[in-house]
Every structure is written in C-alpha cells, then in structure tokens.
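When you get a sec, could you give me coordinates for this:
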Amino acid sequence: MPGFDLNIAKEMVESFAAASGLGCRLLDDQGNILSQAGLTDDECTYLRSLPGQAPVCRDLHAHGLHEAQRFGGRYIYSCAAGFAYCSSPILTEGVFAGGLVAGPVIISDIEDCMDDIILQWDLPAQRVRALYLFLSSIPQVATDRLRHLSNQLFAAAVYISDSSYAFFLNHSGYRQQCDIGEYVQQAKGLQGDVTYPIETEQAMLAAVSQGDSTTASALLNELLGHIFFLSRDATAVQTYVTELVVLLSRAAINGGVAVEQAMEISHRYLQEIKSLTAQEEVASCLNRALTRFADLVFELLGTKHKNVIREAIGYMSAHCARALPLAEVADYVGYSPSHFSKVFKEEMGCGFRAYLNQLRVERSRVLLLSSNLSISEICERCGFEDPSYHCKVFKKLIGVTPDKYRKQSRRIDAQLEYGG
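Presented below is the predicted three-dimensional model:
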C-alpha cells in the first residue's frame, strides 16, 4: 500500500489530465501503475507491438521519477520512440513513495517522429499509415509549455505528499537541485548541439572576485546544469568540477585573497570532492567552496566599500535630474548591479531607489523655493517622470505636497518681510 492518500492522488491524476489535455499516471515506488487518466491510446502497448526489442516503459518511468527527486521535484525525459514525459515524485515522511508521470507528448513534428520510429524499428511500408494515425492521437506540445506543465504536475505531487515535502522545498541543497534541474531541462530544449557556456563561467568567476556570492551561486547552478547534461559519467563530472575549484581559487586570488590561503582551501575541497559520487553532494560541496572564496573576498573589500559608495553618491547627485538606472551607477564604480545594490544598502541603510528619491526631493525643494517654475517643470528637472509619483514621494519625505510646501514657505517669507 502507498504511504499517501490514494483517493486524493487519483483525484489529482484526473484533474491534471482534464486540465492539461495530457495523459497522467500515478505510479508506486516500484513503477507499477496505480491509476491513470486521459490516455486514449496506450503508447507502450503500441510500441511493444512493433518488431524488434520491446521498450521497458515501467523501468523508464521509474527512473524518471527518481531523477525528478534528485533534481528538485521536476524531470522531463524521452522514451525510445522520442515521446516526451514529465515526472514528479511523491514523498511521505521524506521517503520516495511513488509519483506522477504526464505524457506522452511530441515536441517535434509528427513527420520527424515517424521517421525516427520507422528507422529504429525498421517498420514495413504497410504499417506507416497506422503509425501516422497513432501519432496523430498524441498531443504536440512546445518545449516551453511542457516546462509549465511540469511545474503544474509538481504542484499536484506536492499536494499529494505529506508535510515532509516542505522541509525539502526549504532546504538550501534541495533548492540548488531545483535550479540545476531547471537548467538541465533548458539544455534539453535547445536546438542542435549544447556547448559548455564559457561566458557564464567567466561571469561567475568575476562575481567571486568581487565578493558577490549570491550572483556567483546562481551562475554556478547554471553551469552545473550544463555539466550534468553534457557529462556521460561520474568521471567527466569530476573533471569539470575539479577544474572549477581551481578556477574559483584563482578568482579569489584576483580578488585579493592570499595565495597560500586560497590554495589551502582549494586543496581541502578538492579532497572532499574526490570522495563524493552523488551529483547532489558534488554540487553542494562546490557551492560551499564558491561561497567560502567569495566571502573571503567580500571581507577584504569591506574597507574599499566606503570609497566606492562615496563615488556612487557623487555620480548620483550629478545625474539625478535624469533617468538613472542602478546598473549605470554600478557600472560607473565597477561593480555588478546585484553586488552594488547589496553593498549600497549595507553602507547607506536604505536601497538605491530610496536614496535617489531623497536626492531628487531635496533638489525639488530648492527649485520650489528659488524659482517660479511650475510643479510639473520641477518634476521633470528633478528626474521624476510622473508628477503624481513626484507628489507622493515628496509628501512621504517632507510631510506635505510640493504645492503646499511652496505656499507655506512663501507665507512664512512674507510674514518675516512685513514683520508678521
């Protein structure tokens, strides 16, 4: 017996099939079908009727569910005939108890799918028309839509599972696997050969050398998604990951970390990675190494931040009268946008946008008192694109609207001039 409510699970299978237009199966932890809906034709039965070696669909879907558990709860895969499926595991008390499988779908043209099946099974000409009719009954789905459907299937699996799923969803390692799994699926959807994204690697190393662990970690997950997709075995993964550790240590040295310290940390993580076999363990270890290197750089850069923020404020003051995106100021001081935003808030106690509004409001106060420009003209000269937003921000910071502020100030001036 499954460790989850079978009636609720069957209801979710029927609901998903009705809403998506796809077939949906509920499997136990051995890959046996417990329930299914939305399947007008059994593709596995049809394929087994073809000459040659029959595909073992049960093993395929069981493997797909285990891969989904490894990669954050979602996995898209293909069978021998080229049909695509998506799967999500069901957990009870943190243990794999079965899962949902949606499909089949065709993500290429029917003609291409026909050619592959005819070639693979050496199908005689008299069976081609029957094959076409069978393939016409299978939904054709674009890759992007299949990813969205995979997310919906995942939500259904979480609903069926017990509360232990919440632990995995909030666990940092599990979230990392979600991100990596998403990049694996994106790589599968790319047309043509998938190549290693060297630009992403360079951006990650640049983030480490700036002490920006948040940006670097996100880019690392993208790299790992490609590495796991491109690598055929554990040895290939080890080769990629070992090189990344060395590159991370060099990036830390470029950021100011002492060579001896960087080499010692690099050696320690390389030794740990050699003892690991599971991809999720390797990914977690590599992320810890990256965070360690980036944090060391960040600590060293702490004394430099004050000068950088001083330069940024000077630039903002000089250019606040026009549209001024955060990315432009970050580029001016040589930081990535995300890193600059983080450092600015830590040093100034408020965000970039809030401080920019303070500069603009102060500028508008001066113009309200020293000129006869209209409120709308002052709004434009102070960098506010919308008068209503200018009024809202001004009132929030000063306590009154721009118009009322000007009238009050002029009344006070008049009283002083004529002695009250």
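
For the rest of this, base every contact and every neighbour count on C-alpha atoms.
Noted.

quick one: the strands in the chain?
Applying DSSP state E to the chain gives strands spanning 24-28, 33-37, 75-78, 84-92, 95-105.

In a markdown table: the ones you listed, plus distance to Ile375 and mean neighbour count.
As requested, the strands of the chain are exported to a markdown table (distance: least, C-alpha to C-alpha, whole Å; neighbours: other C-alpha atoms under 10 Å):
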| stretch | distance to Ile375 | mean neighbour count |
| --- | --- | --- |
| strand 24-28 | 61 | 25 |
| strand 33-37 | 64 | 17 |
| strand 75-78 | 57 | 22 |
| strand 84-92 | 57 | 27 |
| strand 95-105 | 59 | 24 |
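
Output the ones you listed in JSON lines, with distance to Arg365 appended to each entry.
JSON lines is the format used below for these (distance: least, C-alpha to C-alpha, whole Å):
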{"stretch": "strand 24-28", "distance to Arg365": "64"}
{"stretch": "strand 33-37", "distance to Arg365": "67"}
{"stretch": "strand 75-78", "distance to Arg365": "57"}
{"stretch": "strand 84-92", "distance to Arg365": "58"}
{"stretch": "strand 95-105", "distance to Arg365": "61"}
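
who wins for proximity to Leu300 among those strands?
strand 75-78 (40.9 Å; C-alpha to C-alpha).

Which elements pack onto that closest one?
helix 57-70, strand 84-92, helix 143-160, helix 172-189 (3 or more C-alpha pairs under 8 Å, 6 or more residues apart in numbering; DSSP states H and E).

any idea which of these is most buried?
Among the helices and strands packed on strand 75-78, strand 84-92 has the highest mean neighbour count (mean count of other C-alpha atoms under 10 Å), at a mean of 27.

If I take that one and helix 57-70, what angle do their directions form?
For strand 84-92 against helix 57-70, the angle by axes from the mean of the first three to the mean of the last three C-alpha atoms, to 10 degrees is 60 degrees.

Figure out how far stretch 88-103 is from the centre of its chain.
Distance of stretch 88-103 from its chain centroid, counting by C-alpha atoms, centre = their mean, to the nearest Å, is 22 Å.

Proceed likewise with the subsequent sequence, for comparison:
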Amino acid sequence: MPKRNIESFLDPQYLEEILASFSKATGLHIEAVNRKGETLAILGNKSRSDFCQFIRSHSKGEKKCLDSYKEATLESAKWNEPYFFRCHAGLIIWAVPIIVDSVFLGSIICGQVLLWKPDEFFLQQLKKSNSKNMDFDTLQQKVKELPISSPEQSQAAADMLFVVVNHLVKRNIHTMEEENAYHLERLQIKADLENRKKKNAAEFTDYGTYLKNERRFLSYIRLGDKTRAESTLKNLLTDLLTKTAGDKATIKIRVLELASLSSRAAVEGGADAEQVMVKLQDFNNEINSIERIEEFFFKVHKVIGEFLDGIFKLADKKHLSLVNNARNFIMENYHKPLTLKATADHLFISPSHLSRLFRLELDCTFNDYLTRVRVEKAVELMKKPEFSVEQVSKAIGFKSQSYFAEVFRKYIGVTPLIYKNSLF
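Model prediction:
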C-alpha cells in the first residue's frame, strides 16, 4: 500500500468547512495533528485560548504541549475511539483518531476546557507543573477565563466529533478510490490506442461508422447482453477519442448523448424507467462538473453498467447464471427453430422452470425474448443492401415472411419493406 500521511489524505478546504462548523456550534477549540502530535491546522475561527497561548509562549511549555498531543494521539489510535486526557497544564482535551485501512495518520484534537471551576488544589498543581520563570499571577488570571464544560457535555461533543471524523475518512476513501479508478481508465485508454497501432487497425474516421457501432451497442443493451455491451462501449469511446482528437467539449456532448440513448435502451430491455431516469439525472449533474476525459469515460461506463444491472435484478446467483446462460444460448442459436424445451434441455432444467425464470427475472416469456433478439438481428441485416426482406426473414429463423412482417411491425412500427426502403 502506498505511504500515506494526514496531509495528503484530508482535503484541507473540506476539513475546514466541516470542522469549523463543529467548532462554531460547540464553542470548542479544534486542531488537526499528525502522528507526532504536531499541529497541522487550527480549524475555524476559534484560536487557542489565551491560557494555552501563554503556556506555549515558553519553550518548555511548548514541548510539554507537543508531548501531550503525541501521547493522546497514540492512545486514541490504540483504542480507535475518543481519548480523554488531562494535559500537563491541567486542561481537559480529547483526541479522535484518523485511521485509514488500518493505517494511523493522526488525530483531531478538541477541548481545552475545565470540568469545574479551578480550586486551590488545581492552582497548586498548575504552579508545580510549569516553569518557575513563568509569570504565575498572569497565568492564574488567564485560568479564570477558561470555558467550563460538564463531563456529559464533553462526552457528547467527543462522540459527535468521532462521527464527523469518520464521515471525513469515508468521504476521502471514496475520493481516493475514484482517483484510482480514473487512473486505471487513463491507462486503459492508452493501452487501447497502443493496441490499435500495433495491429495496424484502420483508424476510425467518420461518424457514420461510429453511429453504426452505436446502434449495435444499444441493441446489446436492449437484449441485456452486458459482456458485448461493455466491449462495444470500450471501442466506441476509443473511436470517439480518436475522432475528436481529445476535444473535451465534443467528448462531453457525445458522452451525454450516449448515456441518454443507453437509458432508453435499458428501459426497453426491461429496466425500471423511474430508477433509470434518476440515475441518468445524477450522471448528467456529475458530468457537467468534471473536466478530465478519463472521468467522462469512467462515469459513462459506471452508469451504463447500472442500467444493465437494472435489467437483471436477480436475487439468487443460481438464477442469474441460468438466465444468462439461456440468453447466451438464444443469442448463438436464434436463427434456428429454437424452442423453450431445446433451451431448457441445453441447461439441464425443466421447461417450466426456465419459463418461470424468464417471467420472474426478465418480466417476459421465453418467446418474447427470442423474438426481441430476432428483430434486433433483423434490423442489423436490413442495413445490408445485398439482403432482401425474404432473406433476412429466413436468416433470423422465421419460416413465414408474412409472420416476420407482422412481428417486425409490432416491434419497430413499420413493415420490414418500408423500413428497408427508408435506409437506401
């Protein structure tokens, strides 16, 4: 695991925003310190008390404060919870550890309060623990200005701070994970481009080719074919990067279009429309606030994966495997006189069980799914001038051209002949 420290892990601006608000709400002093007890930042507008500043103005006092912070920080990490301690000057302070993946980075120090009004015993101990050269009359006066917090109030504040710090840790872990994902996406883009060069693959040169591949990609989404969809998406994005020469504005537009088209294809494939639209809106909001190309690609991969997952909301892994295997068998044999029984026999399950799985998991019958695959394949073949409507009908497994025309019209909205004529 790469070496980490608190300075590189926590976002200073976000840390200030969150903990400054905590300081204002509680009236407590807060500091971020590293493993050595060294103060990295005093958060919020609440500076150290006059008492603490006076103590630290002497070299020995500064050293004792540092030692107190270091000991408290180490103890809080040992127990992974708020650690209360009395500093050398008698103040009550607590430390909340910052631990990431079992690595201790530092702590948030809070407090600098008294639990009750300073009495004669407290003053005697204070005088004994500090330098003889220190002006004790001034120190005694500053003690009276210290805030007093009951044990209950201090514990509640410590518990609340623990929750806040854990939120900061989880947020930053998520940010780091995303940065790693962006880095991997960047490496993948570079690898794809290098592979094309090595294979002397023809460069993508026109949007006609891109749109043709895009239609194939959307077809895979409608059919819930995640493997082919993800593979085609990777090629689409590499094509887009090549065509635009890395122009971020154009890539952003195309990526937003692709996500929108994919959302509709997912709904057509059986995903819940409300959930898909919510995910699409969240995606659009995210895309509008980012600038790096690898982030565009990572985000669109992620949201389209979620769309595809929405088509298969399977609770049982065994069911997932069976349905996926049935779907793959259909994709490979759609042009044959395929039946529910033949597919069930291939999977070594009963036809009734397979029929039940299709209804339960895909919200359609076996024949509905088979027909959907055949129509999608018909649309692809229609784009080839050398294929007549009759040839297309036979190629996708229909014995009757008239029945093919009826089914095609039901799914596409026009007859095969009208559709084909519209293409040329």
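
Report the TM-score for the pair.
Taking TM-score structural alignment, normalised by the length of structure 1 as the basis, the two superposed chains have a TM-score of 0.35; 165 aligned residues with a C-alpha RMSD of 3.0 Å.

re earlier: I'd like the helices and strands packed on strand 75-78 of structure 1 as TSV, with distance to Ser388 of structure 1 appended.
Formatted as TSV, these follow (distance: least, C-alpha to C-alpha, whole Å):
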stretch	distance to Ser388 of structure 1
helix 57-70	49
strand 84-92	48
helix 143-160	38
helix 172-189	40
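
Could you give the number of residues near Gly302 of structure 1?
12 (other C-alpha atoms under 10 Å).

that older thread, so which of the helices and strands packed on strand 75-78 of structure 1 comes closest to Leu397 of structure 1?
helix 172-189 (38.7 Å).

How far away from the center of its chain is the closest one?
Relative to the chain's own centre, helix 172-189 of structure 1 is displaced by 8 Å; criterion: C-alpha atoms, centre = their mean.

Give me the packing partners of that helix, helices and strands only.
Secondary-structure packing of helix 172-189 of structure 1 (3+ C-alpha pairs under 8 Å, 6+ apart): strand 75-78, helix 164-170, helix 213-230, helix 279-319.

follow-up on the earlier one: of all the strands of structure 1, which one comes closest to Gln177 of structure 1?
Closest among the strands of structure 1, using C-alpha to C-alpha: strand 75-78, at 11.2 Å.

hey, where'd the helices end up in the stretch 251-400 of structure 2?
273-287, 293-311, 317-333, 340-347, 351-357, 366-382, 389-395 (DSSP state H, counting those that start in this stretch).

hey, which helix is longest across structure 2?
Identified as the longest helix of structure 2 according to DSSP state H is helix 151-198.

what angle separates the helix or strand just after that helix from helix 293-311?
Downstream of helix 151-198 of structure 2, the next assigned helix or strand under DSSP states H and E is helix 207-222. Per the same axes, to 10 degrees, the angle that helix 207-222 of structure 2 makes with helix 293-311 is 40 degrees.

how far away is Leu6 of structure 1 from Gly302 of structure 1?
Counting by C-alpha to C-alpha, to the nearest Å, the separation of Leu6 of structure 1 from Gly302 of structure 1 is 56 Å.

repeat for Tyr77 of structure 1
Distance, Tyr77 of structure 1 to Gly302 of structure 1, by C-alpha to C-alpha: 46 Å.

Ok, Ala203 of structure 1 next?
Distance from Ala203 of structure 1 to Gly302 of structure 1, by C-alpha to C-alpha: 21 Å.

so which strand or helix has Phe54 of structure 2?
Going by DSSP H and E, Phe54 of structure 2 is part of helix 50-56.

Check which helices and strands that helix is in contact with.
When contacts are defined as 3+ C-alpha pairs under 8 Å, 6+ apart, helix 50-56 of structure 2 sits against helix 59-79, helix 136-143.

quick one: buried residues of the last one?
By 16 or more other C-alpha atoms under 10 Å, the buried positions in helix 136-143 of structure 2 come out as Leu139, Val143.

Show residues contacting it.
Identification of contacts with helix 136-143 of structure 2 by C-alpha atoms under 8 Å, 6 or more residues apart in numbering yields Asp50, Phe51, Phe54, Pro118, Leu123, Lys127.

Neighbour-wise, give me the winner out of these.
Phe51 (21 neighbours).

Can you tell me the closest non-neighbouring residue to it?
Closest residue to Phe51 of structure 2 apart from its sequence neighbours, by C-alpha to C-alpha, 6 or more residues apart in numbering: Lys142 at 5.1 Å.

okay if I get the helices of the stretch 251-400 of structure 2 as TSV plus distance to Leu423 of structure 2 and mean neighbour count?
Formatted as TSV, the helices of the stretch 251-400 of structure 2 follow (distance: least, C-alpha to C-alpha, whole Å; neighbours: other C-alpha under 10 Å):
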stretch	distance to Leu423 of structure 2	mean neighbour count
helix 273-287	30	16
helix 293-311	28	21
helix 317-333	25	15
helix 340-347	34	16
helix 351-357	37	17
helix 366-382	8	20
helix 389-395	13	19
